[in-house]
Each structure stands twice: as structure tokens, then as C-alpha cells.
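> Okay, sequence plus prediction incoming.
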Amino acid sequence: MSAPVILWLRQDLRLSDQPAYAAAAAHGPVIPVYVHDETIGGPWAMAGAQKWWLHHSLNTLSEDLEHKGLRLVLRRGDAAREIIRLAQEAGTRTVHALHHYEPWWQDVERVLASKLDLVLHEGTRLTPPDHLRTGAGGRFRMFTPYWKALLRDMPPPLPVSAPAAVTGIEGALASDTLADWNLLPTKPDWATGFDIWTPGEAGAKAALKRFLPEIEDYDEARNLPSREGTSRLSPHLHFGEISPATVWHHCAKAARTKAEPFLRQIAWRDFGANVIEVLPDYGRRNGREAFDDLPWRSGADADRDFEAWTKGMTGYPIVDAGMRELWATGWMHNRVRMITASFLIKHLLIDWRRGERWFWDTLVDADYGSNAVNWQWVAGTGIDANMFSRIMAPLVQSEKFDAGDYIRSWVPELKHVQGDAIHDPEEAGLLKPKGYPAKIIGHREARERALAAAREARA
């Protein structure tokens, strides 16, 4: 029998259209392994909401592998050291994995490549980020030209099924159990509302199947929080339970000429990977240095306002509904993400990095590239971003995008408010609902303060 081959799994927890798995299966007995490195990423180490998802995703993947006659090896510790140790125990030097673009994973890949025969495959993005180049040969920093270049490269290769036959090793290697890792919350169990999700490859395929009949309405429906108009595929894509190529081909086939608005969102995820490969510290540093001098609020008053924002107690119903949905489910509607982020940055004048950190801790789909690019886009600090002076009016946004039922669902203090008064009960002259706060700051006052801060930074 040939020497075994290690299949190193990270954010690629699937068997279908998984090039590393297919290559490993073709070259020898396969040892699938997942290493839980609790320090990888430093400030962007895996947070609570993602750990919840990881537990369930690994559990389903382990069952899928068992049906193939393979046992998933679980190790905890430094990722590079554990892979090297496993290779020594198994008597092999060959490791197959999908290439990842977060700076910390690229560091680990370099270490392993110097010690073992590391074979990296593509499969986490539609195309390798450095494959797309400007006319001058540089890397793209703006999404629109990136999107046009990507379209010239599309469609991606057709997805392939999981290998029909695969061989495992004889005997057993030391492995943790999922219970050893304590990934699930207990005291308190804040994830009771996460039961809307079905992590794992089967759950990803089911989510795609549910979305396909709605894709032609996506361009309009994605902006309406009270409708189920988004795909909810983002956590499945983040954990690699479905390949972006699979999503692209199914959506393009289902919607044909009307698929572009959704496919642009898949491409935006690719663009995020491109940005963090060019600017690895994009999650902590402004893309535009001119904003380094912007006078963000700090101190006790800012901390109090930040806490009110995280708890959904700002007095702005659409903002509060979004923040409560986030805490309860680990997810927030796309349009509301922009509204809540803009509110923190522009209305409360709190550094976008604090918001990025909160989203990282609470989102099941928290992705380093997407999270950083999205926050800097809203803040106006990014290399491709809105102008800082574009300040969303949350109350106007709420009415424009018909968020009434969404608010009633997530802000029970307002569930009996009828008609358009739901968007701004205070302005409508309604008595203060019991337990619901007054506005933390007026829109006009907040706008003037934000614009003054921008002028100070420019000066």
C-alpha cells in the first residue's frame, strides 16, 4: 500500500467539489484532519458564534467521512506544529489542502511548505485573487474594474462530485473529540436562537435549493428586511461547506440574465480576499490615510453609546431590530448591516474598528476580508468606499425599504405600533413604549457632528 496522504481541512468543510480531497483520494490512503488553533489570527481568532457553527459543521463532516470509511482526526494547538506531528506519526510527508488568503493562514502555509510536501489547491474563491490583474499588471483596488475582469474569467470550472471510492488508513491515530473543545455555549446558552441554521454540506445544499426559485427577485428583495429575499448562504460559504463555483453555476443556470445582482455578491467576497492579500492589515488600518486623524469619540460617553448600540437600545427601531437579530441568530439582514454600521460610525462617531470587532464576535459568517471591506466601505475610509459625507438616515431607510414587520419581529416593545409610525414612534407623537428608549441622538445633530469631524480631519 502506498504512503498515506494528509488532507488538511480549514474553512473548506465539504467533500463535493473539494479539489484537495479529490487529489488526496487519488494518491493514497487519506487522513483527514482539522486542527483547532485557538490563537490563529490573533485578534481575529475564531469567536463564539463561529465556534458554535464549527462544532456542528465538523460533526456533520465527521459523519459524512465515516460513510466513506474515513475517520476525521481532531487536534488542538499550533496548526503548523500539529500537522507536522501528525505527518511524523503517520509516516508521510504529503499534505493536500485548499489555499487560504487570510494573512495568518498564508504564514502557516509557508511554514508547512518548508517542512513537508504541501500541495495547495484552489477552491475557496471563484478564481485566485492574484490571477486578476489591471492593464498595468498591478492588483485591483476598486471593485467595479475587478468585477469586469472577473467576468472575463467566468464561468468557473464546473463543480465535481466527491470521489466515489476512497481509502483510509489501517489503525487509528490519536484524536480529540468535539466535546473536548467546548465550542458550544452553556452558561448561559446564548445560541438558542441559532436553531434557524443547519450547518454542514447538506445544509448548504438545502439553502441553495431554497434560494434558487427566488433568485430572479433578488435585486429588489435583498433590500427588504421584512422579506426572506437573501440566500443566507454566507456562513456556508465562509466555512467552505459549498464551493463558490457550485453556487455560481446553479444560480447562473436558474436565473440566466437576472443572476448578475447575486453573482456580484459572490464576487464581492472574492474582492475581499483580493484586498486582504494586497493589504493584510486592512482589518485594523484605514485604507485611506487621510482618515487617520479623524477625531473618533472615546471615553465613558462613547462606551455607553457603544453598549446601547450592541444591545439594540438606541431609540432607532431599524437599528435596534438589526442588532437584536444579530445577537439572537448570529446573522443580520444585508441592508440592515449597512444601516447599523453607518449609525455607529456616523451618528455615534465611534471608530469603525469597534464595530468590526463586534460583528466578528457575533456573526456566524464573520469573514476577515468581507468584514473589513464592508466596514471600511460604509465608513468611507477604505480604498473603495462611499464618501464619509454620505450619512444614511436610518429612519428614512426604514420606511423606504418597508422594514415595519421586521421591526415588530425583533423589537417586541413596538409590536403593537401600526402603520408608518413604526419607523419613528417618537416623531409620530406616540407615547414612549414601555421599556423602549428615546433616541440616543437626533439625526440632524449626529449628521452635523460627523461632518464637523470630517472637516477637522481634512484640516
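Nice, I can see it.
> When you work out contacts or count neighbours from here on, use the C-alpha atoms and nothing else.
OK.
> Show me where the stretch 1-150 of the chain has its helices.
For the stretch 1-150 of the chain, helices defined by DSSP state H, counting those that start in this stretch occupy the ranges 19-27, 48-67, 79-90, 103-115, 143-153.
> And the third one, what does it pack against?
In this structure, helix 79-90 makes packing contacts with strand 30-36, helix 103-115, judged by 3 or more Cα pairs under 8 Å, 6 or more residues apart in numbering; DSSP states H and E.
> any idea which of the ones you listed is most buried?
Most buried of the helices and strands packed on helix 79-90, by mean neighbour count (mean count of other Cα atoms under 10 Å): strand 30-36, with a mean of 22.
> circling back: just so I know, which of the helices and strands packed on helix 79-90 lies nearest residue 290?
Each of the helices and strands packed on helix 79-90 was scored for nearness to residue 290 using Cα to Cα, and the closest is helix 103-115 (24.6 Å).
> Report all helices and strands that that closest one contacts.
Judged by 3+ Cα pairs under 8 Å, 6+ apart, helix 103-115 is in contact with helix 79-90.
> Use this one as the comparison:
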Amino acid sequence: MVNEATLTTPRTTLSTTPSAPPIIVWLRDDLRLSDHPALHAAAKAAAKTGAPVICLYVLDDSAGRAPGAAARWWLAQSLRALGADIATRDGSLILRKGPAARVIAEVARESGARTVHWNGIAQAPHQAIERQLESALAKNGVDSQCFPGDLLVPPAVIRNKEGRGLRVFTPFWRRVLALGDPPKPLPAPKDLRPAPTVASDTLETWKLEPGKPDWAGGLRETWTPGEASARARLRDFLKHTAQGYVGDRDRPDREGTSRLSPHLRFGELSPRQVWHAARFAAAENPAIGPGVDKFLSELGWREFCRHLLHDHPNLATENLQANFDGFPWKPDAKALSAWQRGRTGYPIVDAGLRELWHTGVMHNRVRMVVASFLVKHLLIDWRDGESWFWDTLVDADAGSNPANWQWVAGCGADAAPYFRVFNPVLQGERFDPDGAYVRRWVPELKDVPPELIHQPWQATPIELASAGVTLGKSYPHPIVDHAKGRERALTAYAKIRKG
């Protein structure tokens, strides 16, 4: 862990004036040094002029959607790692809190900077702040430059004949692939000329991490945030996991996924770094080609969701399909609480929600089952589930999280039809056939035989007693019958279809 001194500087007057005005690099969801266009351009200019580079992160909760608790924990760790990386290049990471446009303009005045660089984010609230910043800087005679952000392709490039974004993934991904490889990743700067003394907050004052109770033990046990960890995880995936990805990615009982999503969420890796590393690995080892193609299509789904968010800034609150505005959701605080705590009585559902609480992630296949159970079996509004995921996921992404919930609910783009109701028992038996995933996260069922572990209510009293399970006490009865829940969901769907 980096010495906090590398992240903070006492609020004192500026040191001696450098030979050239500093260049500010505004960091956001791009907490890395490699393939960072704004930083690369600043370091290149600094090498010619001798200008120092000020790496600035601004905590601005008004910039789009404020991160949830788990994401704030990750942010703190990622900033520490980034501060350490910058320190090895003789630079320092400056932390400030407040409205980004005002804060950055203040730092420019304090430091004498004449240029500010940043990577763009193709989301309406972030773009609005960028425009405010450009205006504030221009008034003070400070130049600004925005570089391509965290997407493979800018949204303006993928449009239909009417100029709108695509709402079906397959043609969208075909269009992206037809454009060929994205630009090659940029190298990290070798050194950063020390900046003048600039006042900085400390991470502790931001209170990003939990105090008492400290619920983040499982996150610390599971993750090592930061660019170095992200790159190591990508290498490990391509070397050991990619070959079996097509089949194993749906198996929560196996280590079959990349687990790169939180690293991408915070920009510790860029999409084009992932793209080029994967393509290179497949060229070196053709046996992993099918796995790499499928893996990149998942990267494409992230891209698709970000493009949707660009066109629909209210993706987390408004149905993409307006006919769902009249859907007869049934608020049920007790059922919602049971779902959140992993006490629904359906083992695969409960395992997923407990994995989420402990690790800050949930296996993607299980996410679909868990989400379907909430919106279809329980008829609880998808926005309630999306909000819970937003607060508890370390990889909570402003595009993917609501887009995926709308996809499951049937009200989104390229959505699964509402009448597709996942059977949690069959899903468990198919994708966790021996019950290993359930046994890990629902330990009270660890001694239930594999053929019964996904439906323990079908066990005989003797079988339950032998497994040490008392339904209704050590493990709950199902809070809803699958067949009845499915029938109720289809009836509700029929009502909006008639409407």
C-alpha cells in the first residue's frame, strides 16, 4: 500500500515556478497510466517543454450517478494503487472534492497551469461538466483538450439511417467488428516531472471505506484493485481460462470467467488493451480463438450498454419500452428484503445474493436467474433490483447495470421476452449440477445430496434430518411457488400487451 504522503500535500504556498507552466491531467474512470490518451499527450508535451504534470482526481458526486458503497470501497483502493504508480515516476496524485469544473479551474489558477487534458466520457452528465469546464478554463485563458474515452467506438459512429443508436446487439456488434481493430494501446509515461506543491485532500477525509461496522472484509479477501492487478488478471485469463470460456462461462461452480469487470469499470484497463491482448493471444494460440471471440463479444455487450446510456441518459429510471410504464408491479418490502439477504428458499438465487454481499460481484449466469426471480416470480419493479446491485456491486456500471436489468425485465433494448421466466431449480441443476456453488455460499445446505440441493423442499424428512436441515428454521421454505409465480408473471404481461 502506498504511503499516504504520495497522495497528499499540505495546504501551503506553491514552490518555485517551473520553467514551463504545468499541465493538468484530470482523471476520472480511467485510473491507469498505460493507454491513457490524455496523460500520454501531457507527458509527451512535458518532455519537450520541461513542464510538470499534475495528475488530479476530483470526487464529484454530482457527476452522473454517485457510486454505491461497494464501488466507493474499490475507488479508494484504486486511487491508492494509482498514487503509488505515479510516485514511481516522480509524480504525485492530487485529490480534491467538489464540482469538477470549479475545482479544476481553481487548481489551474493555484498552480499556474495553462493546459488541462482529460479523456472524454460519452454520458450526458459527464459531457455537461466537460462543457462547463471548457467554458470556465477559457475565461481564464487556459487551454483544454478532450481525448477519446473508454469506448472502442464513439457512439456517433454507430448510427442507423435515422441517425439513432442501434437497439439490437447483433447488428451493433457486426458494425463494430467491421470497423477493424481499434487503435493500439499507448505506453505509460516513463517519468512525470514533479509538479509544484498543490494542496490535496486525503483519502481518509473522503470516507469512501466503511468504518463500523466494517463490512468490506469479503471485498478485501476477494480483490486487489489497481492497474497492475488488472493486467495480471487479463494475462492469467488469456493463458489459463480463455480456451474453456465458451462452455465454462455459464458455470458458477467453475473459475470460467475473466473477472475483469470491476477493473474495466474503473478504467484500470481500457477496452482496447483488452481487445489487443486477446487478439494477440489468439494469434499465438489458435486453440483459444473461439473463447476469445466470445469473450470479446462480452466486451462488445459492455460497449452496447454504454451506447444505450449515451442515447438514453435516464436508463436507470425509465423503461426503454414505454408499454412497460403501466406494468402492474407489486411492491413487497418483506419479499424484497428476503431476496436481498439470500433467504428466498431457492438455493441458486440465495447463493448468488450471498456471493454478491461477500465479494461485491455475482456470476453472470446467476445474475440473470436472480434478476428474473425478482421481477417475474415476485413482480417487484426491476428498479429496486437495479438499485440494490448498484450499491453492492464493485463493478456497478452506469450503462451495463440498468441495461442488463431492463433486458431481463423485458422492457429494455434487445430484451429477453417477458414470458421467458427462468426456472431457478432447472437453472441450478443445469449450471451447478453437483451443487458446488450452492454449497459454498449456502453452507447450511452443504450436506444435502446433489439431486436435491436445488430443491431441498422435495427431500424427505429423513433426508433433511440427515443433512442437518430444518426447513423454515435453518433454511427457509420457498417464498413463492415457481409455477404460481410464473403464471402470475404471464398474467401481468398479458395485461400490458392488451393495453
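Looks like it arrived, so ask away. Being a predicted model, the structure only gives us computed values, none of them experimental.
> Give me the TM-score for these two chains.
Scored by TM-score structural alignment, normalised by the length of the first structure, the superposition of the two chains gives a TM-score of 0.96; 453 aligned residues with a Cα RMSD of 1.3 Å.
> JSON lines please, covering the helices of the stretch 1-150 of the first structure and showing distance to residue 190 of the first structure.
Compiled in JSON lines, these are given as follows (distance: least, Cα to Cα, whole Å):
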{"stretch": "helix 19-27", "distance to residue 190 of the first structure": "35"}
{"stretch": "helix 48-67", "distance to residue 190 of the first structure": "9"}
{"stretch": "helix 79-90", "distance to residue 190 of the first structure": "29"}
{"stretch": "helix 103-115", "distance to residue 190 of the first structure": "29"}
{"stretch": "helix 143-153", "distance to residue 190 of the first structure": "37"}
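> most tightly surrounded among those helices?
With neighbours defined as mean count of other Cα under 10 Å, the helices of the stretch 1-150 of the first structure peak in mean count at helix 19-27, which reaches a mean of 21.
> sorry, back to before: please tabulate the helices and strands packed on helix 79-90 of the first structure in JSON lines, including the columns distance to residue 264 of the first structure.
Compiled in JSON lines, these are given as follows (distance: least, Cα to Cα, whole Å):
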{"stretch": "strand 30-36", "distance to residue 264 of the first structure": "31"}
{"stretch": "helix 103-115", "distance to residue 264 of the first structure": "24"}
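> What residue in the first structure is paired with residue 205 of the second structure?
In the first structure, residue 205 of the second structure lines up with residue 180, judged by TM-score structural alignment.
> do you know how far that match is from residue 55 of the first structure?
To residue 55 of the first structure, residue 180 of the first structure is 11 Å away according to Cα to Cα, to the nearest Å.
> so which of the helices of the stretch 1-150 of the first structure gets nearest residue 4 of the first structure?
Using Cα to Cα as the measure, helix 79-90 is the one of the helices of the stretch 1-150 of the first structure that comes nearest residue 4 of the first structure, at 7.2 Å.
> Show where the closest one falls in the second structure, residue numbers please.
Under TM-score structural alignment, the match for helix 79-90 of the first structure in the second structure covers residues 100-111.
> Test my guess that residue 299 of the second structure contacts residue 272.
No. The pair residue 299 of the second structure and residue 272 fails to qualify as a contact (Cα atoms under 8 Å) at a distance of 9.8 Å.
> got the residue ranges for the helices in the stretch 301-450 of the second structure?
Here the stretch 301-450 of the second structure has its helices, by DSSP H, counting those that start in this stretch, at 333-340, 347-359, 364-372, 382-392, 400-409, 424-431, 436-441.
> Reformat those as JSON lines; add mean neighbour count and distance to residue 249 of the second structure.
Output for the helices of the stretch 301-450 of the second structure, formatted as JSON lines (neighbours: other Cα atoms under 10 Å; distance: least, Cα to Cα, whole Å):
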{"stretch": "helix 333-340", "mean neighbour count": "16", "distance to residue 249 of the second structure": "24"}
{"stretch": "helix 347-359", "mean neighbour count": "24", "distance to residue 249 of the second structure": "15"}
{"stretch": "helix 364-372", "mean neighbour count": "21", "distance to residue 249 of the second structure": "8"}
{"stretch": "helix 382-392", "mean neighbour count": "20", "distance to residue 249 of the second structure": "20"}
{"stretch": "helix 400-409", "mean neighbour count": "26", "distance to residue 249 of the second structure": "17"}
{"stretch": "helix 424-431", "mean neighbour count": "18", "distance to residue 249 of the second structure": "10"}
{"stretch": "helix 436-441", "mean neighbour count": "20", "distance to residue 249 of the second structure": "14"}
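> out of those helices, nearest to residue 466 of the second structure?
For those, distance to residue 466 of the second structure was read as Cα to Cα. The smallest value, 15.7 Å, belongs to helix 436-441.
> what about that closest one, how far off from the first structure?
Its aligned residues in the first structure lie a mean 0.2 Å from helix 436-441 of the second structure after superposition (mean Cα distance after the TM-score superposition for the first structure).
> In the helix or strand following that helix, which residues are buried?
Scanning forward in sequence from helix 436-441 of the second structure by DSSP states H and E, the next helix or strand is helix 461-467. By 16 or more other Cα atoms under 10 Å, the buried positions in helix 461-467 of the second structure come out as 463, 464, 467.
> nearest to residue 214 of the second structure, of these?
Here the nearest of the buried residues of helix 461-467 of the second structure to residue 214 of the second structure, counting by Cα to Cα, is residue 467; it sits at 32.7 Å.
> Hmm, residue 447 and that closest one touching each other?
Yes. Taking Cα under 8 Å as the contact criterion, residue 467 of the second structure and residue 447 are neighbours in contact, 4.7 Å apart.
> between the two, what contacts are shared?
A shared contact of residue 467 of the second structure and residue 447, defined by Cα atoms under 8 Å, 6 or more residues apart in numbering, is any residue touching both; here there are none.
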